[in-house]
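Student: Let's see this in three dimensions:
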Amino acid sequence: MHLRASQGSFREQLGRWTVICLFLGLMTVDLFARPVVAKLALSSGTLALYFGISILNGLVVAALSMFLEWWRCSVVSTLALACRINPRERILRMGAIGFICGAMALAYVLSLWGLFALTTLIILLTLAHMRRFMHGIAGLLRPNRRPSWQDIGFLVHIYITVLAALTTLTISLELLSFSLGKAPAFHGAIMTGEATMIDAFYFSIVVMTTLGFGDITPATPAAKLLVSFMCLTGYAMFALIIGVVTRGITTNEEDD
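Tutor: Okay, the predicted model is just below:
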């Protein structure tokens, strides 16, 4: 029996992919709509323009999400057991999730209340994913438990989700500091008011892999706490995944 239970419900799919879809939504806003968003942030703008960008970004993220689910079900179907149950419906659900998250991304960037609300949501979802990760690891460490590729895919998916969540929390701290007129949360390549998702994504990878180039450093207590959590979480999760893979290979060799 694999780690994952039935994944046919929309609720399960929503819980698994909301963080990644929000990450994609923020990334597309940052890459393609940054000049317009900057103008909206400096002025009241028009309601039509605001909703227009939100809907457009939602459609872009919906398309990306549907492609991601199609690729997951078609190319790596051996790692996606749930795709065997009505894959077309799952792809359409992913489109709906992507549209909602993409449309909400603009509120995350421009609204202080939206920033607080979505940050809280991401924190709660991250904790839930980490709980699932530890539950899965505990199951794989049982005697005579042979890890499968589906088990490894399950763990890698959670690792990527946590990476996306911590990237979003990194940009949240910088946006919050900028919105409240406080000192920047980070020094270096990330500058107040100029932080990008690319910067935050790069920084999260560097921290979670414990490379620590030093070109971006935390400057506030909140940022230092976040970075400390990222280091411990990234190192522990990566080490556990490698341990599971090694155990699976060793078990197969012993059987041979």
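
Student: CA only for contacts and neighbour counts going forward, please
Tutor: Noted.

Student: Would you mark the buried spots in the longest helix along the chain?
Tutor: Across the chain, the longest stretch assigned as helix under DSSP state H is helix 221-255. Residues of helix 221-255 classed as buried: 223, 226-227, 230-231, 233-234, 237-238, 240-241, 244-245, 247-248 (neighbour count, 16 or more other Cα atoms under 10 Å).

Student: What helices and strands are in contact with that helix?
Tutor: In terms of contact count using 3 or more Cα pairs under 8 Å, 6 or more residues apart in numbering; DSSP states H and E, helix 221-255 is assigned the packing partners helix 149-179, helix 197-208.

Student: got the contact list for the spatially most central residue of the chain?
Tutor: Residue closest to the average C-alpha location in the chain (Cα atoms, centre = their mean): residue 164, at 2.5 Å. With Cα atoms under 8 Å, 6 or more residues apart in numbering as the criterion, the residues that contact residue 164 are 19, 20, 23, 201.

Student: element containing the second one?
Tutor: Okay, so that is residue 20. Remark: residue 20 resides in helix 10-32, with elements defined by DSSP states H and E.

Student: Let's compare: structure for the following, please.
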Amino acid sequence: MVGIVRPWITRGSLHHVLVLSLLILAGCGVGFWLLEPRAVTLADGLWLAFTTAATVGYGDIVPTTPAAKIFAVFVVLLGYAALSLVTAAIAAVWVESAEREVEREILHELHAEVKRLRADLQTLRDERRD
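Tutor: Here you go, the predicted structure:
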């Protein structure tokens, strides 16, 4: 049970970073929905937050008020940070899995070598007895 729950609550884990990024994006969406008159629905605010945070800027909805434009600057900075954290967390998962595979191979080779050494030692003991 602990093994299942741990990735969701471990700080810095991929799950934690994804949830944090989604919460940041949702907060930015609500902010745009409140500040930007062209963002009529919450979905429009979320879309504007996503396109701004990802620096895509499709132009279908753009910040028009001074408050929304200033808020957009902070959304871009938060977007860079959040997307960088998600990218880093995904890379860490891949590197960790590659490291585990290398460790498995090393341990397999080490166990095989220990087995051969034990066999050689037993052979030497048997020869000494004879």
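
Student: Would you pull the TM-score for this pair?
Tutor: Once superposed, the chains reach a TM-score of 0.64 (TM-score structural alignment, normalised by the length of structure 2), with 98 aligned residues with a Cα RMSD of 2.4 Å.

Student: coming back round to it: from the buried residues of helix 221-255 of structure 1, pick the one nearest residue 39 of structure 1.
Tutor: Using Cα to Cα, residue 223 is the member of those that sits closest to residue 39 of structure 1, with 27.5 Å.

Student: That closest one touches residue 186, doesn't it?
Tutor: Yes. Checked against Cα atoms under 8 Å, the pair residue 223 of structure 1 and residue 186 is within contact range at 7.1 Å.

Student: so how many other residues sit close to the counterpart of residue 172 of structure 1 in structure 2?
Tutor: With TM-score structural alignment as the criterion, residue 172 of structure 1 lines up with residue 34 in structure 2. The criterion is other Cα atoms under 10 Å. On that basis, residue 34 of structure 2 has 15 neighbouring residues.

Student: And residue 34 of structure 2, how close does it get to residue 47 of structure 2?
Tutor: Remark: distance between residue 34 of structure 2 and residue 47 of structure 2 (Cα to Cα, to the nearest Å) = 13 Å.

Student: quick one on the thing from earlier: I'd like the helices and strands packed on helix 221-255 of structure 1 laid out as JSON lines, including distance to residue 140 of structure 1.
Tutor: Output for these, formatted as JSON lines (distance: least, Cα to Cα, whole Å):
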{"stretch": "helix 149-179", "distance to residue 140 of structure 1": "8"}
{"stretch": "helix 197-208", "distance to residue 140 of structure 1": "23"}
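
Student: so which of those helices comes closest to residue 40 of structure 1?
Tutor: Distances from residue 40 of structure 1 to each of these were compared using Cα to Cα; the shortest belongs to helix 149-179, at 13.9 Å.

Student: what comes up buried for the helix or strand just after the closest one?
Tutor: As assigned by DSSP H and E, the chain's next helix or strand after helix 149-179 of structure 1 is strand 186-188. Taking 16+ other Cα under 10 Å as the basis for neighbour counts, the residues of strand 186-188 of structure 1 that come out buried are 186, 187.

Student: and strand 186-188 of structure 1, what does it pack onto?
Tutor: Strand 186-188 of structure 1 makes packing contacts with strand 216-218 when contacts are defined by 3+ Cα pairs under 8 Å, 6+ apart.

Student: The strand it packs on vs structure 2, average distance?
Tutor: By mean Cα distance after the TM-score superposition for structure 1, the fitted strand 216-218 of structure 1 averages 1.5 Å away from its aligned residues in structure 2.

Student: just stretch 158-169 of structure 1 next, same as before
Tutor: Between stretch 158-169 of structure 1 and its aligned stretch in structure 2, the superposed structures give an average distance of 0.7 Å (mean Cα distance after the TM-score superposition for structure 1).

Student: and that stretch, how far from the chain's centre?
Tutor: Averaged C-alpha coordinates place stretch 158-169 of structure 1 at 4 Å from its chain's average position (Cα atoms, centre = their mean, to the nearest Å).

Student: Endpoints of stretch 200-218 of structure 1, how far apart?
Tutor: 12 Å.

Student: And for stretch 51-59 of structure 2?
Tutor: Stretch 51-59 of structure 2: ends 9 Å apart by Cα to Cα.

Student: cool, stretch 79-89 of structure 1 as well?
Tutor: End-to-end distance for stretch 79-89 of structure 1, by Cα to Cα: 18 Å.
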